[in-house]
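Q: sequence? don't have it. structure:
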């Protein structure tokens, strides 16, 4: 039994096949794992999640990682994976939460599987949680877990954090199962979002769905499942028959600064040399996802090359596009469109042995990625919608000297914390082009202003890391303000 339990869709490990055919579990990279590992060790906690395999005929027993974190695997069948993860989580909720960039699919069979899998996760958490334990549930795949767990284990304290945006109430109300999802979330004691605007969207939705009324100002706010809203100072309080309150607040997530070592100067120089020592080195690092605006940034660079604002002989764009959800039709379509654009740009502006766009469709080792961050003159983050976007923060962390510039979508959550970026509207190609041009112009003609901007970004990222995020949430869960 554990006094601190993390519940997430995936366990923080990956299965790796050795040369002799045997398997071993290795820690998977990620700031969430790094931030929560000290808490898990301190409280002898455990992590409940799916191990990444769909063989539910031989369920895995609990096991420990190399740093002795106890893992409790939750088995999923191939059908579970298709309908719970690829279906409801990523073809229904993902586009809905990202402002309908593509149309969500509302399939009742997927919903039933989503509900059954959430029940399975909640039951696992209920079995391993000690009396009065703290259970922290993560992200959109498990939004029903807090409500189910509240029924199974009313003694535990439950937190929930959403790692993606939360849409406006008008959009969310399209979901046929909106009441069930809201009730599931309201099983938590604290619901966390990246931004106050996301929290406010949820507060508005919860009042509409639950029939409560009233207005609110400030963060955090409190809600309960039933009742009538009334104002009390800065908090909106909905009183339930059992008197339980659900607190809603914003906790912007960040990166693990300690795990990001500064690459040596030779590694950075080697990157630029291999790319032909361009005058302007642009970088994009994304999952190949239709929300990331990869195609739009490629088209913006193409038009700048076409107009002569950028010289193809002096310009290189490195686009790292990590494979993602490739069995989903919209993701396959996005990959095809991106790769067609890469080929077109290189066909129009590249030379033999010197393409303008260097496209990498695979996972890049962390050391090489850090060198790319440090080598790039301009980072391009042009997401149509993003809960936060940690790539922007990773780039800022790699430029302590104030070099470089960040072009950042105003619809990425990071834009609220990094206003010194060159902000753009990714839906407006002229806005993206203007931000790229201004970033290049400032670097070349206003170096002091460029350094001021980047040093401000670097300071923000260093002072607000992922450990601060975890401590803030858990402290609030323990003693709400």
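A: Happy to help now that I have it. Just so it is clear, the structure is predicted and the values come from calculations on it, not from any experiment.
Q: alpha carbons only for contacts and neighbour counts from here, please
A: Noted.
Q: Which stretches in the stretch 151-300 of the chain count as helices?
A: Using DSSP state H, counting those that start in this stretch, the helices of the stretch 151-300 of the chain run over 169-172, 178-185, 196-210, 265-274, 294-307.
Q: Of all the ones you listed, which one comes closest to residue 9?
A: Shortest separation from residue 9 across the helices of the stretch 151-300 of the chain is recorded for helix 178-185, at 15.7 Å, computed as CA to CA.
Q: Identify the residues contacting that closest one?
A: 143-148, 160, 172, 191, 206, 209-210, 225 (CA atoms under 8 Å, 6 or more residues apart in numbering).
Q: right, and the helices of the stretch 151-300 of the chain - which one's nearest residue 422?
A: helix 294-307 (13.8 Å).
Q: after the closest one comes which helix or strand?
A: strand 315-322 (DSSP states H and E).
Q: So for that following strand, what gets flagged as buried?
A: Under the neighbour-count criterion of 16 or more other CA atoms under 10 Å, strand 315-322 has 315, 316, 317, 318, 319, 320, 321 buried.
Q: got a markdown table for the helices of the stretch 151-300 of the chain, with distance to residue 24 too?
A: Compiled in a markdown table, the helices of the stretch 151-300 of the chain are given as follows (distance: least, CA to CA, whole Å):
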| stretch | distance to residue 24 |
| --- | --- |
| helix 169-172 | 41 |
| helix 178-185 | 35 |
| helix 196-210 | 39 |
| helix 265-274 | 31 |
| helix 294-307 | 35 |
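Q: TSV for the contacts of helix 178-185, including distance to residue 350 and neighbour count?
A: Putting those into TSV (distance: CA to CA, whole Å; neighbours: other CA atoms under 10 Å) gives the following:
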residue	distance to residue 350	neighbour count
143	47	26
144	51	27
145	52	28
146	53	28
147	56	24
148	57	24
160	49	29
172	45	19
191	50	28
206	53	24
209	55	18
210	58	16
225	59	26
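Q: Grab the nearest non-local neighbour of residue 80.
A: Closest residue in space to residue 80, ignoring its immediate chain neighbours: residue 113 at 6.5 Å, by CA to CA, 6 or more residues apart in numbering.
Q: what's the host helix or strand of that neighbour packed up against?
A: Of the helices and strands defined by DSSP H and E, residue 113 is found in helix 108-128. Applying 3 or more CA pairs under 8 Å, 6 or more residues apart in numbering; DSSP states H and E, we find helix 108-128 packed against strand 2-10, strand 46-50, helix 145-152.
Q: what residues does the helix or strand following it touch?
A: Beyond helix 108-128 in the direction of the C-terminus, DSSP H and E gives the next helix or strand as strand 129-138. The contact list for strand 129-138, computed with CA under 8 Å, 6+ apart, reads 1-9, 125, 145-146, 155-163.
Q: What's the local residue count around residue 261?
A: 13 (other CA atoms under 10 Å).
Q: Put this next to the first one:
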């Protein structure tokens, strides 16, 4: 029976060890609430750290916690040591990822030690999941602490249904590119079938980074990876609307009762955050100071209730932030306060949910001005709690929720004057307008609540997993696959092997893709087997491929079938073509090369190739299409074709293709095993020309006529090693 496995850094249950024994406290946070209905399904699990360092536990404690969490709470604990918590969570997560993703590059620290800890903890989560993952399970991974986990699961469970949701912003490419381990993070995330973000801004930033760093293009926010398709989409997280809207606040603390009584004759502004430099708290205080300076008529008529929940005060940056806030509060109160009025009340403490709802309902304005925030659910809680449709939200445009709550007063968090004007606009707004704006926001957040958010993501993950089903089966190299058995039993084999993207990975420029020592050794060993005829069939120029592989006992078909060379022999042209057409085509290519930094022209005997792998991805699409149309227009009355490969446009004689090369070697001789392997559009001619009984393999994703797929040139190397082993074993026997 299939189940859902949720994975997050923290479990929805926190374990504490006291003298009286182990204590278990359930979370009432938004994530736990949203996933509750799924988590309560039979057999479902939630994996994460239980909130207590493993150093503080003996083996008996760990076993007891594991059994209790599994039996009573359907949770799977991942135990972390104090050192792991310090290096992985306080280190890499909060000193590298958190500040960088929130655009605080000056706070970002780069440490190889904490990066290694991050990898180890992600591996630890993966190892904890292995015993519980079933073939049909859905795995939903949450947040920036586990960005390597999707790919780890994908590699062991290639057919798994994996979702990932990032609860913080994803930065623009210019910021993300600063991360030393950017490729590893992106590859880790791309193990998922579905990647979710709070806003479409974050979606665009992510696909832009993937395109620029990994060279993977998206089509309607779908990314074709080696083994699967990844869908990227926005899922703005909601709140438990009914809880905040219908919760009764008659039973509040004595402190809140005194607050309510003391503010009957004053307008209240409330600000609620945890202590963090991303929240813009000092700027908020300065903006309130500006408000008091610019609008003296509000003196003794308004009060800012600044609620800051303690967080990481042992860290110098956060302790310094707390001292700065205290200083600014003292300055404002010292300058503007009177015997009867203190303009800023600073609460450095946590409040119960009931007390916070009371704050919401007795405040005229909620001031939410983070410098950067993934979503900010406090804004939605305030709107929901105001069941009277009163109270106005003043919100920073850099909070994720701003894209949903457009009826709020939206401000620039760095512009103190704009925030001051926003506060005044909210306080002066006619009640009828406030209620109309709030009704629209209520309607939106009551429909898109946290359970709707979870339902939508799970449904989208199911759809994305269906989209990800490959059109061709992945070749499983098990030792007894039909291809391997046919190879071992064959007496006369013909092997057509493409070069770029098949035997070697793509490089920045064509001349960097020279064969490595292992590849030359494998091809040498394969060609030693007298049963084998090894053919390198490539679009490469004959001179460069001869320079690289001409000393091997292999046949070479170059320039997409135009040139043919037997081992140790001279080149033979397979079809009569000329190059009189080159000059006007070269002129067009040079014009676009001048306009597109990073592009280059490769000239071959009877073709011209325009490479754009190094070009700026955001600008290349339009220019590439424009150039392709220009080339098609000028060549349509000629015997030329425009061939589109992997980051290359090539103009050549349309009569020449790799299928023509196949016919050269199959029309006379008979073979009992034929293999053709390639990676792009040019190899489809090869696949189409192969005899029906031949084996064909497409490297990578995309539509193909090939019968099988392999993920990458790396997996092709595995197949080559296998074939060499079989050949050597046969020779030995």
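A: Ah, there it is. Note that the structure is predicted; figures quoted are calculated from it, not measured.
Q: on that earlier part again, just tell me which of the helices and strands packed on helix 108-128 of the first structure ends up closest to residue 279 of the first structure.
A: Nearest to residue 279 of the first structure among those is strand 2-10; the distance by CA to CA comes to 41.7 Å.
Q: mean deviation (superposed) between that closest one and the second structure, please.
A: Following superposition, strand 2-10 of the first structure is found to deviate from the second structure by 1.4 Å on average (mean CA distance after the TM-score superposition for the first structure).
Q: which helices and strands does that strand pack with?
A: helix 31-42, strand 46-50, helix 108-128, strand 129-138.
Q: just how off-centre is it within its chain?
A: Centroid separation between strand 2-10 of the first structure and its chain, computed with CA atoms, centre = their mean, to the nearest Å, is 18 Å.
Q: What of stretch 718-733 of the second structure?
A: The chain centre lies 39 Å from the centre of stretch 718-733 of the second structure; the measure is CA atoms, centre = their mean.
Q: hmm, who's touching stretch 313-324 of the first structure?
A: For stretch 313-324 of the first structure, the surrounding residues in contact (CA under 8 Å, 6+ apart) are 275, 278-289, 331, 355-364.
Q: which residues in the second structure does that stretch align to?
A: Per TM-score structural alignment, the counterpart of stretch 313-324 of the first structure in the second structure is residues 300-311.
Q: for stretch 387-398 of the first structure, same thing?
A: Counting by TM-score structural alignment, stretch 387-398 of the first structure corresponds to 374-385 in the second structure.
Q: Spatially central, which residue of the second structure would that be?
A: Nearest residue to the geometric centre of the second structure (CA atoms, centre = their mean): residue 189, 4.4 Å.
Q: Show me where the stretch 551-700 of the second structure has its helices.
A: Taking DSSP H, counting those that start in this stretch as the criterion, the stretch 551-700 of the second structure contains helices spanning 582-595, 617-635, 658-666, 684-689.
Q: So for residue 418 of the second structure, which of those helices sits nearest?
A: Comparing these by their distance to residue 418 of the second structure (CA to CA), the top pick is helix 617-635, with 33.2 Å.
Q: which parts of that closest one are buried?
A: Quick answer for helix 617-635 of the second structure (16+ other CA under 10 Å): 617, 620, 624, 627, 628, 631, 632, 635.
Q: May I have the residues that are in contact with the residue nearest to residue 269 of the first structure when sequence neighbours are not counted?
A: Take residue 269 of the first structure and drop its neighbours on the chain: the residue closest to it by CA to CA, 6+ apart is residue 375, 7.3 Å away. Counting by CA under 8 Å, 6+ apart, residue 375 of the first structure touches 268, 269, 271, 272, 281.
Q: What residue in the second structure is paired with residue 375 of the first structure?
A: Match for residue 375 of the first structure (TM-score structural alignment): residue 362.
Q: What distance do you get for its match to residue 425 of the second structure?
A: Residue 362 of the second structure sits 18 Å away from residue 425 of the second structure, going by CA to CA, to the nearest Å.
Q: what do you get for residue 320 of the second structure?
A: Using CA to CA, we find residue 320 of the second structure at a distance of 33 Å from residue 425 of the second structure.
Q: returning to that earlier point: what do we get in the second structure for the residue nearest to residue 80 of the first structure?
A: Here residue 113 of the first structure is matched to residue 117 in the second structure, going by TM-score structural alignment.
Q: for residue 466 of the first structure, same thing?
A: The alignment partner of residue 466 of the first structure in the second structure, by TM-score structural alignment, is residue 450.
Q: now swap in residue 439 of the first structure and tell me
A: By TM-score structural alignment, residue 439 of the first structure lines up with residue 426.
Q: What strand or helix carries its match?
A: helix 416-428.
Q: Ignoring the adjacent residues along the chain, who's closest to residue 411 of the second structure?
A: Distances taken as CA to CA, 6+ apart place residue 396 nearest to residue 411 of the second structure, at 5.0 Å, with adjacent residues excluded.
Q: Thought residue 408 was touching that neighbour, still the case?
A: No - here residue 396 of the second structure does not reach residue 408: they are 9.7 Å apart, not a contact under CA atoms under 8 Å.
Q: ok, residue 532 of the second structure - contacts?
A: Taking CA under 8 Å, 6+ apart, we find residue 532 of the second structure in contact with 492, 493, 494, 495, 526.
Q: can you pull the contacts of residue 240 of the second structure?
A: With CA under 8 Å, 6+ apart, residue 240 of the second structure has these contacts: 30, 33, 34, 449, 450, 451.
Q: how about it, what's its partner in the first structure?
A: Using TM-score structural alignment, residue 240 of the second structure lines up with residue 256 in the first structure.
Q: related to what we said a few turns ago, contact partners for the match of residue 466 of the first structure?
A: With CA under 8 Å, 6+ apart, residue 450 of the second structure has these contacts: 30, 31, 33, 34, 237, 238, 239, 240, 241.
Q: Nearest to residue 724 of the second structure among these?
A: residue 31 (52.5 Å).
Q: Just give me the match in the first structure for that closest one.
A: By TM-score structural alignment, residue 31 of the second structure lines up with residue 32.
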